[in-house]
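Student: For reference, the sequence and a predicted model appear below.
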Amino acid sequence: MMAKEIPVLPFKRFLKFDELTDFVSTLAAARPDLVTLTSIGASREGRAIHLLTITDAATGKPEDKPAYLIHGNIHALELSGTHAALYTARQLVVDHDKSDLLKRVVFYIVPRINPDGAEFAVTTSGSIRSRTDRSEREANTLYQEDVNGDGLILTMRQEHPDGSLVTDPKDPRLLIRRKRDSAGPFYRTLPEGLIHDWDGTDNIRVEGRSFDWNRNWSYDWRPEPEQGGAGDFPFSEPEMRSMAEFIHSHANIFGILGYHTGPGAVLRPPSTGSDTDLSEEDVRVMDELAQIGSEYTGLPIYPVVKYHSADRRDINLRGHFHNFGYHHLGLFVFEFELGILKNSAGIETEEILAAKKPEEEEEEMRRLMKWWDEQEERDEIYKPWTPFEHPQLGKVEIGGLLNRHLAGRTLPDLEEISKGTYQFTVEHASRHPRIILEDVQVDAVGGDVYRIRARTANRGHFPTNVSNQGRSLRKLRAVQVEFHPACCVNLLSNQGHYHIGHMNGLTDSRLLEWFVSAPPGKQKLCEIRVFGGTGGNVSVYVTK
């Protein structure tokens, strides 16, 4: 039977849900010995939250190997995360013939946590964080909708005496802040849409309640309004609950990587407080790994609390992934901010985050538009302002910049960054804990009595507790050894099962010993099972 061709991942456009489904299905069908497609659950609107399980099936079950989890597209407009996750999934398969990583490690890849929000973003370019609740519509509230029938949700601008914006005289496609000496016309802007139960006044709110799922993780979760977008309780969103249940049901996970699309950066914990709240040794290891990510991608490194514009104090993000991953899971977790369109235009992250006057921010947008004008092949990031008779507001103009493209790099740029994030992933994953059984030996003591010896060891880089923080957490299971005598074999030792505890990396081992009696002619003596948590599981049958 001829092997099926591994599908090409197109870096030409962002993927709709059906296109995403086609790609992951084709990848799984091309290499069923390496890739299994399932889901961790369904979205609020019923779309599958796809899960790719990637490992060499010939070398053991996924649940018996150390596991690395990748997730992307938790925020609707951050569509680049899906592509980066899929790039890694595909490349793991392509590189399998020249690497033994899939023989030792399983990768769990959720390329799109938020299929509903992403579908809204990729099809309309409308503005949404993770989810917007439109179930109970309130009076005088504008809800996004394609009112002019062009298939997109853009920006409406309308002349208004109190408008805070004017046309940029240096680039009339843009709007800039109104100043004391600005000449009209003056504009107010609203998202394209309709106003529910409008009373005709200027008191117009925009959209329903907004949810940010990267504030819905469990550690240090805080309710709204203390933490905007947090939801009703930790993991209150069904997609996030599916993620939590998956993570907590897989004791083999030793590392997690998330993909986002802010200004390009490698992010590490903490997301509240400071480094002094973490183990000093853990910070050293995180910095070492983050530096590898920076070297492969060229992106600067930030602790999450420092990832902000220079004129702001350190941020504290409650219910955030990084603190959840470190404090609740005990893992070294990272996020790649894959970059925004300004990065593709040559504006570096440090410049984007630098303290600026409004005039400097306006000049940055002019640089972006000038760069875009010079590109031979380019995404459509701008729609001309076009007059439209709005059924409620009257004369407006609809157009402006497309959110879905501003929120990420160009796709050719993203492909290059994805190569670097893949290399980081391989490097991080190669440091997995690795529990093995070695030096298994059987000696006849006399009569029908036999001594069985075996050494359980961690020959991987990380300890089974991964971090110092993880040593005391129940989530990271300590190493346990079970001894199961074969039929008609009697255990003579006082102890059969052993609770080993966590094991350090590379050089940590325990030599275990059992005495059994077995009738003449009995070859099979026992099965030894080792449950190694993040280091995986192993079992051997012992014969005379």
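Tutor: Okay, I see it.

Student: can we go C-alpha only for contacts and neighbour counts from here?
Tutor: OK.

Student: hang on, isn't S418 packed against A84?
Tutor: Yes - in this structure, S418 is within contact of A84 by C-alpha atoms under 8 Å, at 5.3 Å.

Student: higher neighbour count, the two?
Tutor: More crowded of S418 and A84, by other C-alpha atoms under 10 Å: A84, with 29 against 24.

Student: who touches the strand or helix carrying the more buried one?
Tutor: Secondary structure assignment for A84, by DSSP states H and E: helix 80-94. Residues outside helix 80-94 that contact it (C-alpha atoms under 8 Å, 6 or more residues apart in numbering) are 6, 9, 11, 14, 27, 31, 34, 52, 54, 70-73, 102, 109-112, 259-261, 338, 408-409, 411, 414-415, 418-419, 421-422.

Student: Included below, for side-by-side comparison, is a second structure:
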Amino acid sequence: MKTTFTYDHYADYAELTARLVYFSEHYPNYTRLTSLGKTPEGRNLWAMEVTDLRCGDFDEKPAQHIDGNTHAGEVTGSMAALHQLDVLLTGCEEPRIARLLQAYTFTFIPRISPDGAEVYLKTPDTLRSVNRPSGKAQSGVVRQDLDQDGVIRWMRIPDETGAWTADAEEPRLLRRRRPDETDGVFYTVMPEGLLQGESEDLLKAAPARWGLDFNRNYPCWWRPEQPGAGDYPLDNPETRAVAEFLIDHPNVGVMVTHHTSGGMILNPPGPFSEAEQDPLDRSIYHAIGALATEEMGYPLLNLYDGFHCTESDYAAGAGDDWAYLNRGIFAVTAELWDLQSRAGISVEEQLEPELSDAERLRQQKLTLAWIDAHCPQAWKPWTPLEHPQLGQVEIGGLDYKFTIQNCPPAYLREECEKATRFALRQVCLLPRVAIMRFQAQPLGHDFVKVTAEIVNRGYLPTWISRQRQAMKLTKPIQIELTGAEILQGQAQGEIEALEGYGQDQTELSFSGVYGQTAALRRKIEWIVRAPAGTRVQLNVRCAQAGQASASCVID
């Protein structure tokens, strides 16, 4: 895929901003760059809209929304969003891309947490969404980069009462000590760091310094007791800005929110099983998932069913759930990058809720073997260190941030290209109103019969989803006829909705053809009075499905 910029490293805020400004300045006929506001640390929360403005304004076409970096450490997501934007603009004159830009609008919020991502990229720290205190006291072993190698790894402490020992087959890894194991070298394991607060007689890993989770902060089945949920829905300026942006863009019908990792596409609903979902919406989600699997090799999993959730234990307040359940947008979460699958561990094995110690060790061995073969620099051998509080310890293990949570940089472009290929197919599901036929038939004495056929060229219906209908957010198709005196029919009228070709119910088998086609077209007639040579204009517009116009001259 042709791009202007390279995708072999992770852009910090300054570089991300420079790329967006470049595109804004070099493609003024395609882009609108907007700051949705300032973060608490003064960074802009950038949004960019992209379309071919020669063929209609941003709000005059059906739209796809793309975002990334809801979680600060999932920086692959922001690079995937930038990559798709780059592909669209760099290739804007290529026939396929040009057609997409003529027909659709693309909206991007590439980095929802610029403050958090900056900490993640420029320090050894990890964090969920943003570097704002979440209220938990840091008592225990607080994660710090003691050996100053830029990575916070594991720390093992020699301890004859420790619960861990080196694995005989792969001594770089630790296995749990067996119940009857009395001879050997044993360890207590902790994250690399320093003791803070009262340690008493045991060691514990301190809670995360920053625990806020933007993906638990949306007003959709929000629960205050859920970790990271915040004080109330949308109390973070970043999530509030995202919600307001989507509310202000009713033409958004499909969406991809880029996260990491795991190599899967997650579809709402998250608070309940998809068995309880409207059957039509469920079938559309499965169709979207099939496209993702074809392009990315990643399976579709329902958020609730795929993660073995229960009525009391499910992810509440998620952004994709809010987009679908509250706004009727077909939103999916792309969990980009999956080292474990590359290492031979299936998604089902990764999601097993109760891994045995033996199975966990087996998976770690496969993972380490892949790292040895493809990015050996990510693993640090166990190295002695004199700890200021605990005495002699050893530091070692994996650079988790850029092997498992995100791609090693050498794999970044490949992952971005997969995400872009999928997104450029997903957008094609959107409904698009069109005028198939518009003609005038003279009846004599300046009386004229005007006929139009309005169609939906998209896979989705003009109402987008049953969920959007249930939330009463759908807008009808507006029709306006001008240029002549109307004697019969309305100058301004409405069509409630048109189905898309995805709602076709015909079945084809060797025994015959059954069922019915989708109701995706509507014929409208007027009787007007106008002399020969009069030009009659028809304008059709739908908030979710774009607009079309046509004219004809009366003979």
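Tutor: That came through fine. A quick note: this is a predicted structure, and the numbers were derived from the prediction, not measured.

Student: Check which residues of stretch 272-286 of structure 1 are buried.
Tutor: Judged by neighbour count (16 or more other C-alpha atoms under 10 Å), stretch 272-286 of structure 1 contains these buried residues: 272, 278, 282-283, 286.

Student: Would you quantify the distance from the residue sitting furthest away from the middle of structure 1 to L492 of structure 1?
Tutor: Relative to the centre of structure 1, the most outlying C-alpha is that of G447, 59.5 Å out, by C-alpha atoms, centre = their mean. Going from G447 of structure 1 to L492 of structure 1 by C-alpha to C-alpha, to the nearest Å gives 14 Å.

Student: hang on, the earlier thing: among the buried residues of stretch 272-286 of structure 1, find me the one that's closest to E348 of structure 1.
Tutor: Minimum distance to E348 of structure 1 across those is 23.4 Å, recorded for M286 (C-alpha to C-alpha).

Student: For that closest one, which non-adjacent residue is spatially closest?
Tutor: Using C-alpha to C-alpha, 6 or more residues apart in numbering and skipping the chain neighbours, the partner closest in space to M286 of structure 1 is F332 (6.4 Å).

Student: so what's the one you found up against?
Tutor: Going by C-alpha under 8 Å, 6+ apart, F332 of structure 1 touches 254-256, 286, 325-326, 466-467.

Student: Which of those fall in strands?
Tutor: Judged by DSSP state E, the subset of the contacts of F332 of structure 1 located in strands is 254-256.

Student: any chance of the residues you listed in CSV, with neighbour count and distance to E359 of structure 1 too?
Tutor: What follows is these, written out as CSV (neighbours: other C-alpha atoms under 10 Å; distance: C-alpha to C-alpha, whole Å):
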residue, neighbour count, distance to E359 of structure 1
F254, 31, 46
G255, 25, 43
I256, 26, 40
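
Student: which one of these is nearest L317 of structure 1?
Tutor: Looking across those and measuring by C-alpha to C-alpha, the closest to L317 of structure 1 is I256, at 18.6 Å.

Student: ok, the closest one touching I70?
Tutor: Yes - between I256 of structure 1 and I70 a contact is recorded at 5.8 Å, counting by C-alpha under 8 Å.

Student: Give me the most central residue, structure 2.
Tutor: Closest-to-mean residue, structure 2, C-alpha atoms, centre = their mean: T257 / 1.1 Å.

Student: continuing past whichever strand or helix holds that one, what's the next helix or strand?
Tutor: In the assignment (DSSP H and E), T257 of structure 2 maps to strand 252-260. Going down the chain from strand 252-260 of structure 2, the next helix or strand is strand 264-267, by DSSP H and E.

Student: what's the mean distance for that following strand versus structure 1?
Tutor: Averaged over the aligned pairs, strand 264-267 of structure 2 sits 1.8 Å from structure 1 after superposition, using mean C-alpha distance after the TM-score superposition for structure 1.

Student: Go through that strand and flag the buried ones.
Tutor: 264-267.

Student: same question, stretch 453-473 of structure 1
Tutor: Quick answer for stretch 453-473 of structure 1 (16+ other C-alpha under 10 Å): 453-454, 456-471.

Student: These in strands, which ones?
Tutor: Reading strands off the buried residues of stretch 453-473 of structure 1 with DSSP E, I get 453-454, 456-458.

Student: and stretch 72-89 of structure 2, which stretch of structure 1?
Tutor: Mapped onto structure 1 using TM-score structural alignment, stretch 72-89 of structure 2 spans residues 76-93.

Student: Now flag whichever of the buried residues of strand 264-267 of structure 2 is closest to E181 of structure 2.
Tutor: Closest to E181 of structure 2, out of all of the buried residues of strand 264-267 of structure 2 and judged by C-alpha to C-alpha, is M264, at 39.4 Å.

Student: Identify the residues contacting the closest one.
Tutor: 298-301, 334-336, 347.

Student: now swap in R44 of structure 1 and tell me
Tutor: R44 of structure 1 touches 116, 238-239, counting by C-alpha under 8 Å, 6+ apart.

Student: do that again at 10 Å, thanks
Tutor: Residues counted as contacts of R44 of structure 1 (C-alpha atoms under 10 Å, 6 or more residues apart in numbering) are 114-116, 131, 237-239.

Student: Need the counterpart of it in structure 2.
Tutor: By TM-score structural alignment, R44 of structure 1 lines up with P40.
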